[in-house]
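**Student:** prediction below, plus the sequence it came from.
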Amino acid sequence: MASPSTARVEARGHGLIGSLRIGARVAALLIALLVMLPLHFMCRVLHVPVWMPRHFLGIVAWIAGARVQKIGKPLRRDVVFISNHVSWIDIPAIAGATGSAFVSKSELRDAPVVGWLSTLNHTLFVERDDRMGVAEQIARLRDALAELWSVTIFPEGTTTDGFDLLPFKGALLAVLDPPPPGVMVQPVFLDYCAAPDVAWVREELGLGNALRIFARAGSFPLTIRFLEPFDPATLGGRKAVAAEARARISAAMA
């Protein structure tokens, strides 16, 4: 985790105007949080549906500069969204559009700010190298599917530059082998026109990526394309599910 001094150094690296944009966007996030938190706790006290995380995360994506457009109709419940992965903005953008919970790599949990934002919508962090804990992770994901309406998985296992699609890792789709009864799979293509400016790739730290995006001038379009859903039970295993989802996202990218 980066120290406060590191954060100040990285912010200064964006110049005066960039630093002012970072400050303005951080201030906007704090204001949104101060407005949303009392409403969130009020909903919990009154035992009414808690809607704050979804809308707050959508606001986070908007403040960061994403102007989200949805194409296609997302399923509302009993669905696993399988998506390509470009940036931490993927999580607040999809959450704002669907209310989905997430499965993400454990490294994201420790990223300053970004990790905390990811926990707001029931992100399940998986240890990619923890072979002994796979059964427990699958059990947690099945419980999440039973309790929540939708879960999003990024089966590439890491972020990309937005133009390439890495092989999908079948191990991350183990919850669909066999799939819970009635659960559908809906592939999702995140189409960033400004992918090189927002992609979180190589050795860049999460904080550095967030500051770089916050320092950008203006906004950028993000089209979330919800593709045709399919029944994973008809495909015979997680590798086939991964191949089918990847083929549909690849076709959408083309």
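**Tutor:** Structure received. Numbers count the residues shown, from 1 in each chain.
**Student:** every contact and neighbour count from this point should use C-alpha atoms.
**Tutor:** Noted.
**Student:** what's next to stretch 47-62, contact-wise?
**Tutor:** 29, 32-33, 36-37, 39-40, 43-44, 67-68, 89, 91-99, 117, 120-121 (CA atoms under 8 Å, 6 or more residues apart in numbering).
**Student:** I figured Leu124 was touching Leu141, is that so?
**Tutor:** Yes. Leu124 lies in contact with Leu141 (CA atoms under 8 Å); the separation is 7.4 Å.
**Student:** spell out the residue ranges of the strands in the stretch 51-200 of the chain.
**Tutor:** For the stretch 51-200 of the chain, the strands defined by DSSP state E, counting those that start in this stretch cover 66-71, 79-83, 101-105, 124-126, 150-153, 184-192.
**Student:** for these, which one sits closest to Pro221?
**Tutor:** strand 66-71 (4.8 Å; CA to CA).
**Student:** just want the angle from the closest one to strand 184-192.
**Tutor:** 140 degrees (axes from the mean of the first three to the mean of the last three CA atoms, to 10 degrees).
**Student:** also this one, for the comparison:
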Amino acid sequence: MGRLRASFLLTGFILSALLLMPVQAVALKFGLPLAKRLPNRYHRFLCKLVGIRVVTRGEPYAGGACLIAANHTSWLDIPVMASLQPSSFVAKSEVAGWPFFGTLARLQETVFVERERRTRTAESRNAIHSRIAAGDRLVLFPEGTSSDGNRVLPFKSALMSVAQLTIVNGDEDREDDLVVQPVSVAYVKLHGLPMGRQFRPFFAWYGDMELFPHLWEAFSLGPIDVVVEYHKPVTIREIGNRKALALYCEEACRRGVSRALVGRWDAEEEAGRIEPSRPADVSMPRAATQ
């Protein structure tokens, strides 16, 4: 049954993607609103097809565009998060060259960055900023890699420097601080039962795992439950600097993953929590001109 299920799901995934890719390409070329809506609807369909039940906690930032800082466990993070809100992602530049998946990433307007070349950090930061300034919701995985799903790795702060730039609000003739919202993603149940450490690596994609064999393994096992928690959104003015911002997002995601894995959530405790203290003086660069 596992092989039959994997065959059906993998075929459905590939055929549905191939069917919609030309539609998305045309929508992007002509700047149609469908280019934002179609990936969101496709990922909802994909989650239903695969059997991913997404449970949300907390509230997504509703004040406009923002940068999402999330922990990274699996390729499943993409359909899970994109099914909840229209989103694009920040990914390492190598992804652009992947067969099939690189095309999917480009069609979802992924921002590709060279994480290993610090000389390109400012260029990557400006690319992320211009997309957010244009109204996009971007998802950044500050760990820089994926984990085994049982823990959250340290968040890197380099690309968090985008939060030092402001967003020009043309309607009200003012500059707003760029908002960053931590979001934790945890894979918690398999067939409705607690997943446990022994099964979570079947869905986590990390290390030297090959993608297609991992897809086959995950598709063969059965439906899963994922908990996505939206944590308190902040600005760098509240936090202090990019390193403190990275630490705040890391700790928020670590708490969220830990709570999800043990099945506990305290909404009141999370609502007002901002832990890193703000230094006395914080300079805020102006937004880059477009």
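**Tutor:** Yes, it's here. Predicted, not measured: the structure shown is a model, and the values here were computed from it.
**Student:** quick check: TM-score for this pair?
**Tutor:** Here the TM-score for the pair of chains, by TM-score structural alignment, normalised by the length of structure 1, is 0.82; 237 aligned residues with a CA RMSD of 2.5 Å.
**Student:** follow-up on the earlier one: in TSV, list the strands of the stretch 51-200 of structure 1 along with mean neighbour count and distance to Trp51 of structure 1.
**Tutor:** Formatted as TSV, the strands of the stretch 51-200 of structure 1 follow (neighbours: other CA atoms under 10 Å; distance: least, CA to CA, whole Å):
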stretch	mean neighbour count	distance to Trp51 of structure 1
strand 66-71	17	19
strand 79-83	26	19
strand 101-105	23	13
strand 124-126	20	19
strand 150-153	25	15
strand 184-192	24	23
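**Student:** can you tell me which of the contacts of stretch 47-62 of structure 1 are buried?
**Tutor:** 29, 32-33, 36, 40, 68, 89, 91-99, 117, 120-121 (16 or more other CA atoms under 10 Å).
**Student:** hmm, back to that, in helices, which of the contacts of stretch 47-62 of structure 1 appear?
**Tutor:** Among these, the ones falling in helices (DSSP state H) are 29, 32-33, 36-37, 39-40, 43-44, 91-98, 117.
**Student:** what does Thr121 of structure 2 correspond to in structure 1?
**Tutor:** By TM-score structural alignment, Thr121 of structure 2 lines up with Val134 in structure 1.
**Student:** what number of residues lie near its match?
**Tutor:** 17 (other CA atoms under 10 Å).
**Student:** and it, how far is that from Arg77 of structure 1?
**Tutor:** Val134 of structure 1 sits 25 Å away from Arg77 of structure 1, going by CA to CA, to the nearest Å.
**Student:** ditto for Ile249 of structure 1
**Tutor:** Look at Ile249 of structure 1 and Arg77 of structure 1: by CA to CA, they are 21 Å apart.
**Student:** count of neighbours near Ala252 of structure 2?
**Tutor:** Ala252 of structure 2, neighbours per other CA under 10 Å, totals 27.
**Student:** and if you look at Leu148 of structure 1?
**Tutor:** For Leu148 of structure 1, using other CA under 10 Å, the count is 16.
**Student:** that one -> structure 2?
**Tutor:** Using TM-score structural alignment, Leu148 of structure 1 sits opposite Gly135 in structure 2.
**Student:** what's the closest non-adjacent residue to its match?
**Tutor:** In this structure, Gly135 of structure 2 finds its nearest non-sequential neighbour in Ala65, 5.0 Å apart by CA to CA, 6 or more residues apart in numbering.
**Student:** kindly report the same for Asn121 of structure 1.
**Tutor:** Ala101 (5.4 Å).
**Student:** counterpart of the one you found over in structure 2?
**Tutor:** By TM-score structural alignment, Ala101 of structure 1 lines up with Ser88.
**Student:** was I right to think Ala199 of structure 1 contacts Thr159?
**Tutor:** Yes. The pair Ala199 of structure 1 / Thr159 is scored as a contact, 7.4 Å apart, by CA under 8 Å.
**Student:** now list whatever residues contact both of those two.
**Tutor:** Contact criterion CA under 8 Å, 6+ apart; residues bridging Ala199 of structure 1 and Thr159 by contacting each: 86-87.
**Student:** re earlier: residues in contact with the match of Ala101 of structure 1?
**Tutor:** The contact partners of Ser88 of structure 2, taken as CA under 8 Å, 6+ apart, are 82, 108-111, 136-139.
**Student:** Ile91 of structure 1 -> structure 2?
**Tutor:** Residue pairing (TM-score structural alignment): Ile91 of structure 1 is matched to Ile78 of structure 2.
**Student:** dump the residue contacts of the residue positioned nearest the centre of structure 1.
**Tutor:** Per CA atoms, centre = their mean, the C-alpha nearest to the average position across structure 1 is that of Ile91, at 2.1 Å. Applying CA under 8 Å, 6+ apart to Ile91 of structure 1 gives the contacts 57, 102, 118.
**Student:** to which residue of structure 2 is the first one aligned?
**Tutor:** This points to Leu57 of structure 1. So, by TM-score structural alignment, Leu57 of structure 1 is matched to His43.
**Student:** what's the separation between that match and Thr103 of structure 2?
**Tutor:** His43 of structure 2 is 15 Å from Thr103 of structure 2, where distance means CA to CA.
**Student:** more crowded one of those two?
**Tutor:** For His43 of structure 2 and Thr103, the more surrounded residue by other CA under 10 Å is His43, and the numbers stand at 20 against 16.
**Student:** the more buried one and Arg106 of structure 2: what is the separation?
**Tutor:** Taken as CA to CA, the span from His43 of structure 2 to Arg106 of structure 2 is 15 Å.
**Student:** and for Asn169 of structure 2?
**Tutor:** According to CA to CA, Asn169 of structure 2 and Arg106 of structure 2 sit 28 Å apart.
**Student:** looking at these two, which is more packed in?
**Tutor:** Of the pair Asn169 of structure 2 and Arg106, Arg106 is the one with more neighbours under other CA under 10 Å, namely 17 against 11.
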